[in-house]
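Trainee: here's a sequence, model it:
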Amino acid sequence: MAYRCDLGGERHRFPDLKAVLAAASPLRSGDELAGLAAASDAMRVAARTVLADLPLKTFLTEAVVPYEEDEVTRLIIDGHDAAAFAPVSHLTVGGFRDWLLGPEADAATLAALAPGLTPEMVAAVSKLMRLQDLVVVARRCRVTTAFRTTIGLPGRLATRLQPNHPADDPRGVAASVIDGLLYGAGDAVIGINPASDDVETAIALTTMLDEMRQHYAIPTQTCVLTHVTNALAIIERGAPVDLVFQSVAGTEAANRGFGIDLAVLAEAHDAARSLNRGTVGDNAMYFETGQGSALSADAHHGVDQQTVEARAYAVARAFRPLLVNTVVGFIGPEYLYDGKQITRAGLEDHFCGKLLGLPMGCDVCYTNHAEADQDDMDGLMLLLTQAGCSFLITVPGSDDVMLNYQSLSFHDLLALRSLFGVRAAPEFEAWLDRMGMGAPEGPARLLEAPHPSLARLFDRGDAAR
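Mentor: Modelled structure (predicted):
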């Protein structure tokens, strides 16, 4: 179905719904690369005018990726909850924006609504919102998940402690883990991106992390972010897997590029839950996403990158994850060119994920060839914390020495807790108190009986120096 808009003496025509969505998006380099971006600001305003007047029901009858060709579309349509959708089913996209910003849209109402929303609906309404609007609505959304810690409670901000090492050296990884724990990081997950993706390395790292967790009696979960099929092999070998990780995308073709489909994710979900390793909950999956992944695989079906990204959240939602995060600036300036685009995308992703009922976090990051710097990341981390982000990723010194990109540091976590009064997950906070981490002399207690991996690094001579 074609859409038209006369605006300022110009007539703008959009051949279908995905063209409207693409032209309505704020400018970003990925949509320009794909030839989908609005040709002018006037065209962008016209597309937003069309979008604002579209009934939300349109997204249930006009698919941006054909139902017959794509299992993600089938998941979205077949899993739609009509009863949950009913309270807003009469609204247009513009009317939905107004409703979201009004007093009726409280936490309980938004939680009940989530199963009735499709990714395309939330992507559409996000395109009509300012940054302020994205923060205001996302802050009202409360999504709580649990494994050994409880994620997403009001007034809490969890962190992933990311101790990557360029050679997967267990001692180097262990040193980074201790570094992060001393700053109070790690309540969302202690998660390693392995430099090598072989099963033996992943088993060694998984075992080491679990030994450290048990040695210090840390109430958290660990994860080696290897491919889901490797995780299945690791589980079969009897290694102590807490969370199963996988990067996911918003189309079947893009997921095939990752070497996955919905069936293998379901198999992994069942395998992870069968281990019964959680103590306060059973959410056992961890997913990462990022704007531009489908385009980079030439698997976007002519859909703008932000809408495709929102469709990835439908995949994640199907498997009740403990954690989902967008790696917002990681894919590079070809998709998000500068700090302005990264900031907008991070807030869009967080908003869309939370509105769809996901425990949404963010890797506030950029690559060194992007037109961005740490000042941009400071702004985004402050906005996301104000927006009620479930968790952020932190690395030693803001610099991931294995993946070669810039993220947030453990120090940033302390700044956010001081500025906003946000606290760690309750189970982890209690552990920090038991370890005396709130007192100036507290960190020494963590080093009194170091894990064997750190025995030489933290012997008495090194500690004194």
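Trainee: CA only for contacts and neighbour counts going forward, please
Mentor: Fine.
Trainee: could you check how far residue 269 is from residue 311?
Mentor: Residue 269 sits 19 Å away from residue 311, going by Cα to Cα, to the nearest Å.
Trainee: more neighbours: which of these two?
Mentor: residue 311 (26 against 22; other Cα atoms under 10 Å).
Trainee: my assumption is that that one lies in a strand; please confirm.
Mentor: No - the assignment for residue 311, made by DSSP: H, G, I helix; E, B strand; the rest coil, is helix rather than a strand.
Trainee: next up, the contacts around it.
Mentor: Residue 311 makes contact with 72, 119, 120, 249, 250, 251, according to Cα atoms under 8 Å, 6 or more residues apart in numbering.
Trainee: second input sequence below; structure requested for side-by-side comparison:
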Amino acid sequence: MSDHQPKARHAIDLGGTRWTFPDLRTLLARATPLRSGDQLAGLAAETAVERIAAQMLLADLPLSVFLNEIVVPYEACEVSRAIIDDHDAAAFSPIRSLTVGGLREWLLGPMATPERLAALRPGLTPEMVAAVSKIMRLQDLIAVAAKCQVTTAFRTTLGLPGRLATRLQPNHPTDDDRGIAAALFDGLLAGAGDAVIGVNPATDGVEDYTRVCRLLDEVRLRLDAPVQHCCLGHVTTAIEAIGRGAPVDLVFQSIAGSEAANRGFGVDLAILAEAHQAGLSLNRGTVGRNVMYFETGQGSALSADAHHGVDQQTMEARAYAVARRFDPLIVNTVVGFIGPEYLYDGKQITRAGLEDHFCGKLLGLPMGVDVCYTNHADADQDDMDALLTLLAQAGVTFVITVPGADDVMLNYQSLSYHDALYIRGVTGRRHAPEFEDWLTRVGLLDRDGRLTDGSAALSALRPALSLIGSAA
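Mentor: Model prediction:
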């Protein structure tokens, strides 16, 4: 694959002005709905008219162009090589004659059944999927994502129709065992945790990583609960801990859409492959063998100065090509976590969350969202309520929940355990089936699937509740 590919010039007359975009990378950037990160990088359209001109040109662009012009050079980036080398021409064949606009119409039409969407996945590149998202309204993103079905499993089965899982995030600013355990039980009493019980450690040493894993595993074993846990340390820490015999369920890593950005995270595809094999070697799953957990977020490549002049949403979609190589149990975008420099306000966060979910699901990932914002962003919990409600309608695999919607370790605002109760109540979304059975068995759910006051469950939970008082 040559680094010196011919670059097409794209031009259109609109509003008495001839708009010209020198290459695909520029066209994609100018067509992107407004966001602060692209403005910061000098990539955004300067006017709404320029954006519309770029979107019109993008809609008429043949999908085959994305296989001939790569936004990050093939020779310079292993993510680009993975995208091109993994592309399945046979899967692409049914849509190879379409334009980006034609793909949008096909996706929204009756021919795009869950089965056909699943068959199409290997034929789609992240850039194709990012491009079509740029000319879609929010309702389009929701409608198509809702048709995409991606199912994974470890101790619970995720992504089934009519289901919504949650990550229970019992973080503590000093990784105190009692603090983690208390927040964990608070979440379990509210029915959270069927996607994963995941702790972001305050440190990244192997000893602390192993201690957190052992604590989470002790809770699981004492409760006989079908959950998977994860200490979100660096992937190399997980590999070393596995070698020392730590009870690791899921192996976690933050990833991005370029080799250079991933290098900033301290990883490459070879390290991720090693971690994947290490996780599989433990054979700890009961209903499935998906052992990887990835987090992404628009703006990560830009913040690392590793975006190659590509807009942040297209770079985000490229991260999904990395994720799908390793058959993850779950993936989530931390949509508002990186800050207002990249997504300025609630409107931009909402758009980005739905874009990321759409792109991830269309590419075949079990996509979740951390519905969140930082305290210096122009956003609030009303924005998060709206995004949560829209994502539920879009069939999001899971969302992240923290005590009181306020993460005391990472210092940002997310969803609370009770926000998950709200969305289950208004949409009828149920827990993962194995976890739902456990909640019913211990008395946290009644026969109609409604959360109880927990009093009937105290005897079942008591063997593990002692960890709050006895943990060192």
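Trainee: what would you report as the TM-score here?
Mentor: In this superposition the chains share a TM-score of 0.97, using TM-score structural alignment, normalised by the length of the first structure; 457 aligned residues with a Cα RMSD of 0.9 Å.
Trainee: ok, the contacts of residue 311 of the first structure vs residue 177 of the first structure, which is closest?
Mentor: Nearest to residue 177 of the first structure among the contacts of residue 311 of the first structure is residue 249, at 29.3 Å by Cα to Cα.
Trainee: alignment lookup: that closest one to the second structure.
Mentor: With TM-score structural alignment as the criterion, residue 249 of the first structure lines up with residue 256 in the second structure.
Trainee: checking its match next. Helix, strand or coil?
Mentor: Classification of residue 256 of the second structure using three-state DSSP returns coil.
Trainee: what ranges do the helices span in the stretch 251-400 of the second structure?
Mentor: 259-264, 269-282, 300-303, 312-324, 346-362, 381-393 (DSSP state H, counting those that start in this stretch).
Trainee: which one of those helices lies closest to residue 215 of the second structure?
Mentor: helix 269-282 (17.9 Å).
Trainee: pull out the buried positions in that closest one.
Mentor: The neighbour-count check on helix 269-282 of the second structure (16 or more other Cα atoms under 10 Å) flags 269, 272, 275, 276, 278, 279, 280 as buried.
Trainee: my guess is the second one meets residue 238, correct?
Mentor: No - no contact is recorded between residue 272 of the second structure and residue 238 when judged using Cα atoms under 8 Å, the distance being 10.9 Å.
Trainee: pull up the overlap in contacts between these two.
Mentor: Where contact means Cα under 8 Å, 6+ apart, no residue is in contact with each of residue 272 of the second structure and residue 238.
Trainee: which one of the helices of the stretch 251-400 of the second structure lies closest to residue 212 of the second structure?
Mentor: Among the helices of the stretch 251-400 of the second structure, helix 269-282 sits nearest to residue 212 of the second structure (Cα to Cα), with 16.8 Å.
Trainee: name the helices or strands packed onto that closest one?
Mentor: Here helix 269-282 of the second structure touches helix 235-243, strand 251-254, going by 3 or more Cα pairs under 8 Å, 6 or more residues apart in numbering; DSSP states H and E.
Trainee: counterpart of that helix in the first structure, which residues?
Mentor: Mapped onto the first structure using TM-score structural alignment, helix 269-282 of the second structure spans residues 262-275.
Trainee: list of residues touching that stretch?
Mentor: Contacts of stretch 262-275 of the first structure from elsewhere in the structure, counted by Cα under 8 Å, 6+ apart, are 71, 228-229, 231-232, 235, 241-244, 282-285, 315, 319.
Trainee: list the buried ones in the one helix or strand residue 5 of the first structure maps to?
Mentor: Secondary structure from DSSP states H and E places residue 5 of the first structure in strand 3-7. For strand 3-7 of the first structure, burial by neighbour count (16+ other Cα under 10 Å) applies to 3, 4, 5.
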